[in-house]
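[1] Quick one, what's the 3D model for this:
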Amino acid sequence: MSVAAREGVLNSFKDDFGTRVILISLKAGGVALNLTVASHIYLMDPWWNPAAEYQAIDRAHRLGQHKPIRAVRFVVRNTVEERILRLQDKKRLVFEGTVGGDIGSLSQLSEDDLRFLFQN
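    From the prediction side, this is the model:
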């Protein structure tokens, strides 16, 4: 999508009361957006790095937000998505357990992590 088209869609979502939904990929939604008009966030594609999800949700938690925000994560049972959530928990514990928090533990996907995600 061109920059102009993206701006048009975002302006429509912000200013047109008839536009009630905007679909944004997790990675695109986590960067350089201010979506304080949003009040509901639905995560359909969990990411192995929990910080990516937090960052996307934070697009609605900005200065000027006056409504409560509801974030819902959809996960299908017995799929790789469940393993992604467990991997997020593992990465979060490693991050919290290091002195000062090692951001590298969140931002890298190791060979062991890949084995964990795709084990039988």
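[2] CA only for contacts and neighbour counts going forward, please
    Fine.
[3] wait, what's in contact with the residue lying closest to Gly30 once chain neighbours are set aside?
    If you skip the residues right next to it in sequence, Gly30 has Ala56 as its closest partner in space, 3.8 Å away by CA to CA, 6 or more residues apart in numbering. Residues in contact with Ala56 (CA atoms under 8 Å, 6 or more residues apart in numbering) are Leu26, Lys27, Gly29, Gly30, Val31.
[4] Here is the second sequence; please produce its structure so I can put it next to the first one:
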Amino acid sequence: RKFLILSAITRLKQICNHPAQFLKSGPWTISRSGKFEALRDIAQTIHENSERVIVFTQFAQIIPALDELLHSVFKAPGATIDGSTPAKQRMQTVEAFQAGKLPYLVLSLKAAGVGLNLTEARNVIHFDRWWNPAVENQASDRAYRIGQRNDVTVYKFVAADTIEEVISRMLSGKQQLADQVINDLDSENLGELSAEALLQAIQWRGLN
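    Okay, here's the model as predicted:
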């Protein structure tokens, strides 16, 4: 039951990112995803301001598409880091970013949990929301390390009128419930949701 619940919610979250991610085929056309359009527009402003950005996602399979989009906006290559990135390459990438040689980084959320100092980033984008707000905050803190001298703007993308908005409201407005129910993908409580609670989350009925 827990596997089925997680599988259904994960599929819905993939659709929120881009239909091509869920279908595992088709073009990653910007116009097919409101999140891709938002990322393009925000990245364009960041580029015009000569700033740098780090983008986090929980889905490693979408990283190449995000990299391609950002490359087209910044007119220069950035870099990516995920769980398969060797430690030496990871540190070389961080050093290049800190030295101003890379305009952007795209990172998987879990790969960015420890050991990264990205104080040259003025902007942080969470392309999709993680179940646990503490994990998101830990990722954002990559830019808030000792040595940061500037303000950092953090964006969290949420697809309107979808389960993402339900999860976002639970995370921000009902912290206790988030801790009990969706604090971690391995949570024992996640599979204990009633059928009624699941339907309320998956079948969009608007937020009261």
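[5] TM-score of the superposed pair?
    Superposed pair, TM-score by TM-score structural alignment, normalised by the length of the first structure: 0.76. Supporting alignment: 111 aligned residues with a CA RMSD of 2.5 Å.
[6] Shared with the second structure, which of the contacts of Ala56 of the first structure?
    Shared with the second structure under both residues aligned by TM-score structural alignment, their matches' CA atoms under 8 Å, the contacts from these are Leu26, Gly29, Gly30.
[7] export these to a markdown table and tack on distance to Glu96 of the first structure and neighbour count?
    As requested, these are exported to a markdown table (distance: CA to CA, whole Å; neighbours: other CA atoms under 10 Å):
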| residue | distance to Glu96 of the first structure | neighbour count |
| --- | --- | --- |
| Leu26 | 23 | 19 |
| Gly29 | 25 | 19 |
| Gly30 | 22 | 19 |
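[8] Show me what counts as buried in stretch 73-89 of the first structure.
    Buried residues in stretch 73-89 of the first structure, counted by 16 or more other CA atoms under 10 Å: Val75, Val80, Glu81, Arg83, Ile84, Leu85, Leu87, Gln88.
[9] List the contacts of it.
    Contact partners of stretch 73-89 of the first structure, identified using CA under 8 Å, 6+ apart, comprise 42-50, 113, 116-118.
[10] which residue numbers in the second structure go with it?
    Alignment of stretch 73-89 of the first structure against the second structure: residues 156-172, by TM-score structural alignment.
[11] picking that back up, among the kept ones among the contacts of Ala56 of the first structure, which are in helices?
    Counted as lying in helices by DSSP state H, out of those, are Leu26, Gly29.
[12] Show me which of the kept ones among the contacts of Ala56 of the first structure is closest to Phe95 of the first structure.
    Set against Phe95 of the first structure, the nearest of those by CA to CA is Gly30 (20.1 Å).
[13] Pretty sure the closest one sits against Ala51.
    No. Assessed by CA atoms under 8 Å, Gly30 of the first structure is found out of contact with Ala51, at 9.5 Å.
[14] one step back: and of the contacts of Ala56 of the first structure, the nearest to Ser12 of the first structure?
    Closest to Ser12 of the first structure, out of all of the contacts of Ala56 of the first structure and judged by CA to CA, is Gly29, at 16.0 Å.
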